[in-house]
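1. Below are the sequence and a predicted model; questions follow.
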Amino acid sequence: MGSTTQPHSQALRRGRVSLQHHVYLITTCTQQRLPLLSSWPPARCVVKEMQALEQDGWVSSLSYVVMPDHLHWLFVLEYTELGAVVRRLKGRSARAINGYLNRRGPVWQPGYHDRALRGEEDLRSIARYIVANPLRAGLVDNIGQYPLWDAKWL
């Protein structure tokens, strides 16, 4: 009796709320943690969709890093639901990534981890932690060597 969903994906939805003008940190992983985002063009598909969400007024992006098998994104949720933002990001980026890689099938795992940040939390420290992911993963020796990140303050 196999299932295509991750065993904890239902638990990720418990207690999820969408509060406009609040800051969220989301993390989402590629299907089976495959390194589908390890080359520039597929990873840029993700960045392009994040930028489109910002241009359309759904979010105000604060910081992100696209890793080979996952994404961390810190943003202010504007006039929509959190789930709608993630669905649009994952859906549109998956079509673009599959087209570029000439493949079919899911790009992203179902579900995602989200955390609503409290007002007193230091967003700059969180942004620094996000963009330091490639350093902690041993992908680069200096964050300047990794092109797939951005932060409003850095």
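-> Thanks, I have the structure now.

2. CA atoms for contacts and neighbours, from now on please.
-> Noted.

3. what's the following helix or strand after the longest helix belonging to the chain?
-> Across the chain, the longest stretch assigned as helix under DSSP state H is helix 82-101. As assigned by DSSP states H and E, the chain's next helix or strand after helix 82-101 is strand 113-116.

4. which helices and strands sit right next to that following strand?
-> With contacts taken as 3 or more CA pairs under 8 Å, 6 or more residues apart in numbering; DSSP states H and E, strand 113-116 sits against strand 23-29.

5. structure B:
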Amino acid sequence: MSSSKLRRGRISLIGHTYVLTTVCCGRRPWFDDPASAAIVMNALHDLSDRGYVSSLAWVVMPDHVHWMFELCNEPLCNVARRFKSSTGLALNRMHRRGGAFWQSGYHDHALRSDRSLRDHVMYILGNPVRAGITGKLGEYPHAWCKWPLDT
């Protein structure tokens, strides 16, 4: 199903919090390479610094990214497009390759409560632990959260 069909019926509200998940084509683990992961992390910071979003938490897993943010002045689809386009171009340039870097589309979820916010932050930060990449929260170098961890 095309990305535009998946977006049908969805709304994007400035000031609301979303979790966006996007996956590398073929689930290739590009972000096992710290330099590749740094490109993604820099893009996440840049989108926040430019005022498109206010990032709350993220994790760059070997083959996908989970990112929680509050929309500031752009619709969700524009933020996702900016992120995927800028990182895809930079990563393809770095790896001297062409073609799609990310799978088409993305998964998004609008958060509706403070409890949901905390649960999603813990889910995002717990990804490396559940994947067996690290032993505990806070050890994974490619994760970030606005708030201190209270593990």
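-> Ah, there it is. Everything quoted here is computed from the prediction, not taken from an experiment.

6. Any idea what the TM-score comes out to?
-> Here the TM-score for the pair of chains, by TM-score structural alignment, normalised by the length of structure 2, is 0.91; 148 aligned residues with a CA RMSD of 1.6 Å.

7. Residue 152 of structure 1 -> structure 2?
-> Counting by TM-score structural alignment, residue 152 of structure 1 lines up with residue 146 in structure 2.

8. what's the spacing between the nearest residue to its match once chain neighbours are set aside and residue 35 of structure 2?
-> Spatial nearest neighbour of residue 146 of structure 2, chain neighbours left out: residue 56 (5.1 Å); criterion: CA to CA, 6 or more residues apart in numbering. Distance, residue 56 of structure 2 to residue 35 of structure 2, by CA to CA, to the nearest Å: 22 Å.

9. Which of these two has more residues huddled nearby?
-> Neighbour tally, residue 56 of structure 2 and residue 35, criterion other CA atoms under 10 Å: the higher count belongs to residue 56, 19 against 13.

10. Contacts for the helix or strand hosting the more buried one, please.
-> Per DSSP H and E, residue 56 of structure 2 falls inside strand 53-60. Residues outside strand 53-60 of structure 2 that contact it (CA atoms under 8 Å, 6 or more residues apart in numbering): 31, 37, 40-41, 44-45, 47-48, 65-74, 79, 121, 124-125, 127, 142-147.

11. before we move on, the earlier item: when you align them, which residue in structure 1 goes with the residue nearest to residue 146 of structure 2?
-> Using TM-score structural alignment, residue 56 of structure 2 pairs with residue 62 in structure 1.

12. in structure 1, which residue is closest to the centre?
-> Residue closest to the average C-alpha location in structure 1 (CA atoms, centre = their mean): residue 71, at 3.6 Å.

13. would you say that residue is within a helix?
-> No: Residue 71 of structure 1 is assigned strand when assessed by DSSP: H, G, I helix; E, B strand; the rest coil, not a helix.

14. Check whether it really touches residue 29, as I assumed.
-> Yes: counting by CA atoms under 8 Å, residue 71 of structure 1 touches residue 29, with 6.4 Å between them.

15. Noted, bye for now.
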